[in-house]
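> Let me see the structure of the following:
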Amino acid sequence: MTKIYTAESVTEGHPDKLCDLIADSVLDECLSHDALSRVACEVMAARGQIIVAGEITSLYEPSIPSIVRSALRGVGYDPAHFTIQCHIHKQSPDIAAGVDCSLEQRRGVKKEGMSLRLGAGDQGVMVGYACDETPEMLPLPVVLAHRLTKTLTAVRKSGKLPALRPDGKAQVTVEYMEDGKPLRLDTVVLSAQHSPKIPADELSFELTDKVITPALQILPPDEDTKILINPAGRFVSGGPYADTGLTGRKLMVDSYGVFAPHGGGAFSGKDPTKVDRSGAYMARYIAKNLVAAGLCKRCQVTLAYAIGVAEPVMVQVDTFGTGTVCADDCLAEAVKLVFGLTPAEMIAGLDLLTPRYADTAAYGHFGRPEFPWERTDRAKLLRDTVI
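Below is the predicted model:
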């Protein structure tokens, strides 16, 4: 008996992703001048309007209109078509007090170094996931969906397909064998914004030749694969001219799609004292190292935090019955020994004060080797700890 699973991705020109990019560009600008900046930036894009709001406490005052215009130009939109509104204030002093001095520190709890100094910037649940299905240690539909949108953007920006415009989406459905191995490509959906001058049949041919074929080499379509290109028909009006965009509205695109639950907290626009982001990156780092260590084939790591408290209130590992050495609770105890899980330890261990967040805004936050949370450098230590 086979099963089917689907994942989606969107381009950087999608209105929601444009908002994520602007928010993370503001964060990068603040961190590049003041590494201790506190940023919680939200963006809304509507026809002719970009609204930036949130809390920023920093020694540096970013020029948000300049950042917005630069992001618009980089994606492929004309900044002259937008008015920009900014509504920024400082972080709540109550929240700042809990972050700057954790509950443990206020109670005199001691731990080596300064790891208990920072409390979590909010309560929340973060989920990390990894599997041995692909070199990226992500499910194949997730990898293929992101490859489609990245290729779509690449051929537009390189001029190979000049009729394309910035907005676009992809969705990939893969049929799996009973043992969990990918069997075949069931359905591919590709929606690409385009110039009104290109005929639909020409666009379909070009997208098949220059986007779908090269992006899906891992698992090529077969004669029964359903390929749907711009199934709604004409896609000329797109991006923030056609739809409203918001930060944090593509949570499952950012993470693991249907393959893992999501704690609910968005990533973009948040500095790493917000465990919505740093905790999610650490959970992925842990899960990937557990799989790389050969301790399981598939793994979900769940962390939970309380605002103002440094240590997590929950560390959970679920290997879905694929564990090879010990039970899941044993692996969770090993995780606590091998990984530093306070906000200060996560920030230091994953180099989270380096401005790189604009690069995370589109095509998924995971499975990309340039990010430090994708390292597998703790795999041997994990295995030695367990065995």
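> alpha carbons only for contacts and neighbour counts from here, please
Will do.
> Strands of the stretch 51-200 of the chain, start to end?
Assigned by DSSP state E, counting those that start in this stretch, the strands in the stretch 51-200 of the chain fall at 83-89, 124-131, 164-176, 182-194.
> list the helices and strands the third one packs on?
Same thing as strand 164-176. For strand 164-176, the helices and strands in contact under the criterion 3 or more Cα pairs under 8 Å, 6 or more residues apart in numbering; DSSP states H and E are strand 3-10, helix 140-158, strand 182-194.
> quick one: the helix or strand following the first one to strand 164-176, angle?
Following the chain from strand 3-10 toward its C-terminal end, the next helix or strand by DSSP states H and E is helix 15-33. Taking axes from the mean of the first three to the mean of the last three Cα atoms, to 10 degrees, one finds helix 15-33 and strand 164-176 inclined to each other by 100 degrees.
> Now do the buried residues in helix 15-33.
15-31 (16 or more other Cα atoms under 10 Å).
> could you say what helices and strands that helix packs with?
Under the contact rule (3+ Cα pairs under 8 Å, 6+ apart), helix 15-33 is packed against strand 38-46, helix 64-75, strand 245-246.
> Point out the most buried one among those.
Comparing the helices and strands packed on helix 15-33 by mean neighbour count (mean count of other Cα atoms under 10 Å), strand 38-46 ranks first with a mean of 23.
> which other helices and strands contact that one?
Partner elements for strand 38-46 (3+ Cα pairs under 8 Å, 6+ apart): helix 15-33, strand 49-57, helix 239-242, strand 245-246.
> Could you also give me the structure for this second sequence? I'd like to compare it with the first:
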Amino acid sequence: MPRQDYIFTSESVSEGHPDKVCDRISDAVLDAFLAEEPEARVAAETFATTNRVVIGGEVGLSDKAKLDDYLGRIEGIARDCIRDIGYEQDKFHWNTCEVTNLLHAQSAHIAQGVDGSEDKDEGAGDQGIMFGYAVEDTPELMPAPIHYAHQILKRLAEVRKDGTEPTLGPDAKSQISLRYEKGKPVEVSQIVLSTQHAHDTQTSDDIRAIVEPYIREVLPDGWLTDATEWWVNPTGVFVIGGPDGDAGLTGRKIIVDTYGGAAPHGGGAFSGKDPTKVDRSAAYAARYLAKNVVASGMAKRCTIQLSYAIGVAKPLSIYADTYGTGEVHEEQIEKACYACMDLTPRGIREHLQLNRPIYQRTAAYGHFGRAPEADGGFSWERTDLADALKKAV
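Next comes the predicted model:
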């Protein structure tokens, strides 16, 4: 049996964190191409530093003549993202930073391994392993430390952007150390919050006075106690933030994006990748399966692993682990997953309806534990497969 009494820590970063600025731009580029052509192939990477954004990578369109026209829109997309996040600093401003677009056509050699044909199913866009995870910690079936670390930053972003807290800046990080007792989260032992702010006269105590009410609003009753230790802006002044303070790069927050370290990770980032890339789509499918296993009552905690080879449609393997909480054997769960969902890249995309411009919204506050949306966003968070999985075991 896994440990029942322990402290576990996860961190989150805000939409204004330099790496998240880059994830946002990469996913906005992806959405722009998918809005024009649902089968577009996109692998967009972004780098940001003082007064500069560089976007590179590959794009594949069925109508290659349109590519130059679409690429001409990239600079405006990047500026819109930076403006919405809230950067109007002297050394990183949405209207004045230099944007360099180095996107180009997709490699024909990659395309030939991925594209389907009359006698060949569409293959995976790369080799690799992907993990999905679910646990009964929260109603969203997410690990509680990462879930609430996200919620704190999301709430602070809301009050910053609606003008309630105008001295907060876009760049922020949170970290929660959560004590578990008999396998259930019961108390925050340590909380860390560092947020950019407007004035160098503001002290750590001043910032705590601003953020503490919102943190208390987000966390469940009773989790903050007299024993909870607070670390708010522990280094002191944090006025210089965003890409001016630290360079950013797409794909550097893969643990923040997923389960906060509570589950394995295959190593592949999500942002900027179209859903033929199994780094993204199969990770979503694995989360979908794991969440539905837990929602069905077959386990209180579940990890699903999928593996793929580039150019090969079917997954090479599927593995389930219920950590001793399962009501049925893991092998039965594995067989049920195979029976209930087509796990080829095409099958995943069709089942979860992934060929839509739904990715920019995933770039901050986690790809998992979010509510499914009417336009197909976060479709992998549905629990509509639970009954079918249970019947298949």
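> The helices and strands packed on helix 15-33 of structure 1: which one's closest to residue 206 of structure 1?
Nearest to residue 206 of structure 1 among the helices and strands packed on helix 15-33 of structure 1 is helix 64-75; the distance by Cα to Cα comes to 21.2 Å.
> what's next to that closest one, contact-wise?
12-13, 18, 21-22, 25-26, 50, 52, 78-79, 84, 86, 166 (Cα atoms under 8 Å, 6 or more residues apart in numbering).
> at 6 Å what do you get?
Here helix 64-75 of structure 1 makes contact (Cα atoms under 6 Å, 6 or more residues apart in numbering) with 13, 22, 79.
> cool, stretch 134-143 of structure 2 as well?
144, 290-291, 300-302, 369.
> Tell me the one among those nearest to residue 343 of structure 2.
residue 290 (13.6 Å).
> Mind checking what secondary structure the closest one has?
helix (DSSP: H, G, I helix; E, B strand; the rest coil).
> Under the alignment, what does it map to in structure 1?
By TM-score structural alignment, residue 290 of structure 2 lines up with residue 287 in structure 1.
> How about residue 102 of structure 2?
By TM-score structural alignment, residue 102 of structure 2 lines up with residue 87.
> State the distance from its match to residue 51 of structure 1.
Distance of residue 87 of structure 1 to residue 51 of structure 1, given as Cα to Cα, to the nearest Å: 8 Å.
> So for those two, which sits in the more crowded spot?
Remark: of residue 87 of structure 1 and residue 51, residue 51 carries more neighbours, 19 against 11, as counted by other Cα atoms under 10 Å.
> quick one: contacts for that one?
Taking Cα under 6 Å, 6+ apart, one finds 43-44, 84-85 in contact with residue 51 of structure 1.
> if we go to 7 Å?
Residue 51 of structure 1 sits next to 43-45, 84-86 when contact means Cα atoms under 7 Å, 6 or more residues apart in numbering.
> Translate it into the numbering of structure 2.
Residue 51 of structure 1 maps onto residue 54 in structure 2, by TM-score structural alignment.
> try residue 33 of structure 1
Per TM-score structural alignment, residue 33 of structure 1 is aligned with residue 36.
> now swap in residue 217 of structure 1 and tell me
Aligned partner of residue 217 of structure 1 by TM-score structural alignment: residue 220.
> Residue 159 of structure 2 versus that match, what's the distance?
For residue 220 of structure 2, the distance to residue 159 of structure 2 - Cα to Cα - is 20 Å.
> quick one: the helices in the stretch 251-387 of structure 1?
All helices of the stretch 251-387 of structure 1, identified by DSSP state H, counting those that start in this stretch, fall at 251-254, 275-292, 328-338, 343-349, 379-386.
> In structure 2, which residue range corresponds to the first one?
Under TM-score structural alignment, the match for helix 251-254 of structure 1 in structure 2 covers residues 254-257.
> Mean per-residue distance, that stretch versus structure 1.
After superposition onto structure 1, stretch 254-257 of structure 2 sits on average 0.2 Å from its aligned residues (mean Cα distance after the TM-score superposition for structure 1).
> How far off centre is that stretch?
Stretch 254-257 of structure 2 sits 6 Å away from the centroid of its parent chain (Cα atoms, centre = their mean, to the nearest Å).
> now swap in stretch 355-369 of structure 2 and tell me
6 Å.
> repeat for stretch 280-295 of structure 2
The answer for stretch 280-295 of structure 2 is 14 Å, by Cα atoms, centre = their mean.
> Equivalent analysis for stretch 199-210 of structure 2, please.
For stretch 199-210 of structure 2 - counting by Cα atoms, centre = their mean - the centre lies 30 Å from the chain centre.
> re the thing from before, now the helices and strands packed on strand 164-176 of structure 1 in CSV, with distance to residue 223 of structure 1?
Shown next, in CSV, are these (distance: least, Cα to Cα, whole Å):
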stretch, distance to residue 223 of structure 1
strand 3-10, 17
helix 140-158, 18
strand 182-194, 10
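> Many thanks, we can stop here.
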